[in-house]
Structures are given as structure tokens and as C-alpha cells.
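Colleague: the following comprises the amino acid sequence and a computationally predicted model.
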Amino acid sequence: KLSGEFNALRARQHLEQITSVGPRPVGSEENEVLTVGYLLEQIESIRATIAEGPHQLTVDVQRPTGTFSIDFLGGFTSFYDHVTNVAVRLEPKGGAEHLMLANCHFDTVANSPGASDDAVSCAVMLEVLHSLASQSTPLRHGVIFLFNGAEENVLQASHGFITQHPWAEQVRAFINLEAAGVGGKEVVFQTGPENPWLVQAYVHAAKHPFASVVGQEVFQSGVIPSDTDFRIYRDFGNIPGIDLAFIENGFIYHTKYDTANRILTDSIQRAGDNILAVLKHLLMS
């Protein structure tokens, strides 16, 4: 692949490395030490290769503590203590006033290696970061790649980022990469609030666009007992966004069978092509 294009084979290697440690529940060594270490190593190697180019890359490991109320599953108050975020800021040298946010999570439920939920998204984001950072034309705006380490215990790390991180106030829109199944096409299943320009950008720029209005209706009706970081950025950050998820083979989701070998390289390529193209479109406009 030419530099600047999305390399699914390299993303697949990230997927296999991240899932090789097994389940990554919040607070475990696998989540807080091994996976964080791997992400930082990969980010550092990207930073080293782009030193001469037009971009600068800043990494911040945030460990926020906080509390919030959420009306999910009947409603409760969530308290979190030193959860982990690995935030990577890519921008033209000299800085950027406006930032996009791309979000994934690397933690898992206790019984699953979480290949689709959500290691594949982290793998795609690492490779999209590599592609954008390597391009010779400088971006007009900046982007934060947030690898968050506490989503499964109900959306805590994203709350810590959007309410406490100093970069958060510059974020104008976000893309969230999630899973409610394993593989297939990634579907835009939530967008908004309002801000049709974001959906128009997706439709215009994505190489293989695929969206479902029914998905949004069903998901926001509360019929499905699940939620994503989309909700946190929308409700606590008041930021418009796009929620993308793999939804095929939902019966494997959150089980020990959510393994890397079930995710086709073609699915990774498709998701990567889409996310790279949409981010590039938004960051150059």
C-alpha cells in the first residue's frame, strides 16, 4: 500500500496483538499495563516516522476520577477511580484551533477477548492515525484519537475525557467506533443531535457508506440493553457525532468466541477505508 492509504494487514497485526493477552477487564494488568503499553509503543513508533513531516503528534495518558448519573438500565449513578485514557493529538505543526475526535475502547467484558468489541476499532484507529500522520499535505484541523480503557463498566472513560481533559473543549464533532456483533459491514446506527453536515460528510466521503435509520430508532427506543460512548459525548459534551458499529453475528458479541480469526481482513479494510476517508474529508475542509 502507498503511504497515506489504509493498510488492513498492518491493522490486523494490531488486532492480533491486542487480543493475544485475552480478556481486558477494567483494572486488570492486561488492560491497564499490557494493552496501554502496546498502544504507547505503536504511537511512539508512528511519531518517530513523521518527525520530518508537516504534523505534530502529542500523547497524553489520562487517569480520571469522577461520577455521573445515567438513565441506562433503569438509571443509576456511576463512580469511577483512575480509569485509563490514551489520548493522541495529531495536528499541523503550529497547532490547530478545531479538533475532531475518533473514539474506541480497548477494555472488554470479563469473559471475552473482545476482538470486535472493541479491539478491531483500536486496530483500525492506529492504522488511520498512521495514514493521516504520514500524509505530506498538512491537515487544516486537528484530530484526537482516544483509546479509552473503561467503556464496558458503562461509559466511564469517555465521561472522564469529555468532562475533564483540557483538549475536550476544542472538539467540534466525533466518530465513535463500536460493535454489537462480529464482522460484516460497519453500520452508521446513530447520528446527531441535529447537524446534518456530519452525515452529509460521511455520505460524501466514505468509500463504502452504509447506514440504517431503523438502527437508530431501535437503539434509542431502549429495546436493546446496551449503550455506547456516543451517548456520553452527545449528553455531556453536546457534540455532534456518528456512531459506527459492526452488527453481524450478534450472538458472538460479549462471549469467549469474539476472537480475531472471526474478523475478515476485508471487513477491516472496508472500515478503515471509510473512517480514513471521512476523517480526511473533515480535517481538510
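Modeller: Great, that's in hand. Residues are numbered from 1 along each chain as shown.
Colleague: for the rest of this, base every contact and every neighbour count on C-alpha atoms.
Modeller: Will do.
Colleague: contacts for stretch 201-213 next, please.
Modeller: When contacts are defined by CA atoms under 8 Å, 6 or more residues apart in numbering, stretch 201-213 is touched by residues 185-190, 270, 273-275, 277-278, 281-282.
Colleague: second structure follows, compare the two:
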Amino acid sequence: MKPTTAVITLLLLLGLGYWSFEGSMPSAPPDADIAETAFSTDRAMKHVTEISKAPHAVGFPAHSTVRTYIMKSLKNLGLRPELQSAYISGDKGTVTRATNILARIPGTGSGKALLLLTHYDSQPHSSHGASDAGSGVATILEGLRAYKASGKQPLNDIIVLFTDAEELGLNGAELFVNRHAWANEVGLALNFEARGSGGPSYMLIETNRGNQKMIEGFKKAHPEYPVANSLAYSIYKMLPNDTDLTVFREDGDIEGFNFAFIDDHFDYHTAMDIQPRLDRETLAHQGSYLMP
């Protein structure tokens, strides 16, 4: 009986592990016809398709094409996007001309603003940037569309920032935090990133102080599929690269949440970072963080 018991126990443990993993992410059935006020993975994926048609690193022909597409998408939402452009030296000592895309939704109150953040340039050479960070651009664009469709007006201003030259050294983030007046008005940043093309999105906090109030605020928002643990941030700090949010914390003392997925990491910064490789469930998971 002992071998049988061992096998049954092993199967139960495997089943529980699989269930806990699957339960950490939303399902993503076709939802093109979902209510206009809801986040649609299908509609978000259309943005990913457009953004990732070709590699679009700084200086590539498709770079300006992607920027034009994002500007047009923001205008279609009734926003008035603007550009911030200048030569800037990033954290890797690179000097390049970065062109950020910004927009703003005014709130009814006078408190600090909420910043929605990701970058729109792809990694130089061959990456199409579908996940890194076309998925972030798509999440924000679709989230804003659903929010605007609801007719709601926020209490705090919402600032939208698509940074440029993140892949060259976080240059666009440096440009905004150190040279744009809006940076002084930001109270919290939500950054959407990727280091792969699938799997659950992990919540990571960037703060110069204790994180108790941030955790309480995160819980109060009631995200339906929260995935976070203290070990993930410890590993993140040991990695040789940062995100735009690091600049906000170090240069602007601005706290924020990173939402990033890391499965299928072999697609990261390669020619395999294309739209068909991006998991629908992963994109839906990003939306499930943003909307609440």
C-alpha cells in the first residue's frame, strides 16, 4: 500500500501546484464583443499587432511609425498628447535623442497625480517588442479606452507616459523625471513591463521607504489575480538591468508598482518577441491589474 499512497500523494501535490498556478491568472476567451466599459484582451492585442510589425528601436524606420500610431490612438480617446524630446544621457552612459509621449486626464481634486507608465521603443537589433513593451502600451491604451467609455472622471489627475530609449539606458525616464514639470506632481506610478512573453505578471514595489501603505492600497484596489512575494523583489534587485521605475525612485523619490511577467524568457530581447508569442492570458492579467 505504501507505494500506492506515495503515488497518490505525489499526484495530489502536482494537481494542487497546477491548480494554484492556473488560478493565479485570468482566462482569456475571445472578448471582442465585451462591454465597451470592460478591458478587452482582443482589443488590446490589436494594439500589440500594430506596434510589433517590425523592430522599432531608436533610429529604426519603424520607431517613428509606432510613435505616430500611439499619438493617433491617444487622440482617438479624446486626449491631447504631446511630445517631450531632447538629448539625454541614460544610466548606461549612452547619449541619445529620446522622444517621450505624454497625455493627461484632469481630475476633480487637487492631490498628486497617478502615472501610467511603459516604454514604446524595442530592443535594438531584432526584437519586435511585442511583449517588451508593446504589451504595456496596449494595456494602457485599452485600459484608458474602457475607463473613458465608463464616463467616469478621476479624483486625481491621470498622467500617461510612454517613454523612449528605455532599452538604451532608461533615457526617456531620465528625461521626464529630471526635466518635465509634471514629474513633481506624480504621487504614484504604475509601470507595465516584460522579461519574457508569458506567465503570470508579478507585482514588484519600488520605494525608498517602508511599503506598508502601498500594500494596503494595493489590497484596497482589489485586483482579482494578485501575484506577489518578497523573494521576487530580492531576485529583481540582483538582475543586471532596471526598469524606468527605478529612475522615478532614485531621481524623483516617486514610489511605484512594477507589473511584469517573466515566463518564456528565451523570447526576451530576441526576434521571437512577436505578437503570436505573447500569451493572451498574460495580457489579460496586466489588464486585471490596471483596471481596479
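Modeller: Great, that's in hand. Because the structure is predicted, anything quoted here is derived from the model rather than measured.
Colleague: now, the most widely separated pair of the contacts of stretch 201-213 of structure 1?
Modeller: Largest separation among the contacts of stretch 201-213 of structure 1 by CA to CA: 185 and 282, giving 21.9 Å.
Colleague: strands of structure 1, start to end?
Modeller: 55-62, 66-70, 76-80, 85-92, 99-105, 142-148, 171-179, 186-192, 241-246 (DSSP state E).
Colleague: in JSON lines: the ones you listed, plus mean neighbour count.
Modeller: As requested, these are exported to JSON lines (neighbours: other CA atoms under 10 Å):
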{"stretch": "strand 55-62", "mean neighbour count": "18"}
{"stretch": "strand 66-70", "mean neighbour count": "14"}
{"stretch": "strand 76-80", "mean neighbour count": "13"}
{"stretch": "strand 85-92", "mean neighbour count": "23"}
{"stretch": "strand 99-105", "mean neighbour count": "25"}
{"stretch": "strand 142-148", "mean neighbour count": "26"}
{"stretch": "strand 171-179", "mean neighbour count": "24"}
{"stretch": "strand 186-192", "mean neighbour count": "22"}
{"stretch": "strand 241-246", "mean neighbour count": "25"}
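Colleague: do you know which of those lies nearest residue 254 of structure 1?
Modeller: Within these, the stretch nearest residue 254 of structure 1 is strand 171-179; the backing value is 9.7 Å (CA to CA).
Colleague: which residues in structure 2 does the closest one align to?
Modeller: Counting by TM-score structural alignment, strand 171-179 of structure 1 falls onto residues 186-194 of structure 2.
Colleague: mean deviation of the matching stretch from structure 1?
Modeller: Once the two are superposed, stretch 186-194 of structure 2 sits an average of 0.8 Å from its aligned residues in structure 1 (mean CA distance after the TM-score superposition for structure 1).
Colleague: before we move on, back to that, in JSON lines: the strands of structure 1, plus distance to residue 233 of structure 1.
Modeller: Formatted as JSON lines, these follow (distance: least, CA to CA, whole Å):
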{"stretch": "strand 55-62", "distance to residue 233 of structure 1": "17"}
{"stretch": "strand 66-70", "distance to residue 233 of structure 1": "13"}
{"stretch": "strand 76-80", "distance to residue 233 of structure 1": "16"}
{"stretch": "strand 85-92", "distance to residue 233 of structure 1": "15"}
{"stretch": "strand 99-105", "distance to residue 233 of structure 1": "10"}
{"stretch": "strand 142-148", "distance to residue 233 of structure 1": "12"}
{"stretch": "strand 171-179", "distance to residue 233 of structure 1": "8"}
{"stretch": "strand 186-192", "distance to residue 233 of structure 1": "11"}
{"stretch": "strand 241-246", "distance to residue 233 of structure 1": "8"}
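Colleague: translate residue 73 of structure 2 into the numbering of structure 1.
Modeller: In structure 1, residue 73 of structure 2 lands on residue 42 (TM-score structural alignment).
Colleague: one more: residue 244 of structure 2?
Modeller: Checking TM-score structural alignment: residue 244 of structure 2 goes with residue 229.
Colleague: how many neighbouring residues does its match have?
Modeller: 25 (other CA atoms under 10 Å).
Colleague: identify the residue spatially nearest to it, adjacent ones excluded.
Modeller: residue 155 (5.6 Å; CA to CA, 6 or more residues apart in numbering).
Colleague: which residues are in contact with that neighbour?
Modeller: Per CA under 8 Å, 6+ apart, neighbours of residue 155 of structure 1: 228, 229, 232.
Colleague: from residue 55 of structure 1, how far out is it?
Modeller: 31 Å (CA to CA, to the nearest Å).
Colleague: hmm, residue 86 of structure 2 is touching residue 99, no?
Modeller: Yes - the criterion here is CA atoms under 8 Å, and residue 86 of structure 2 meets it with residue 99 at 6.9 Å.
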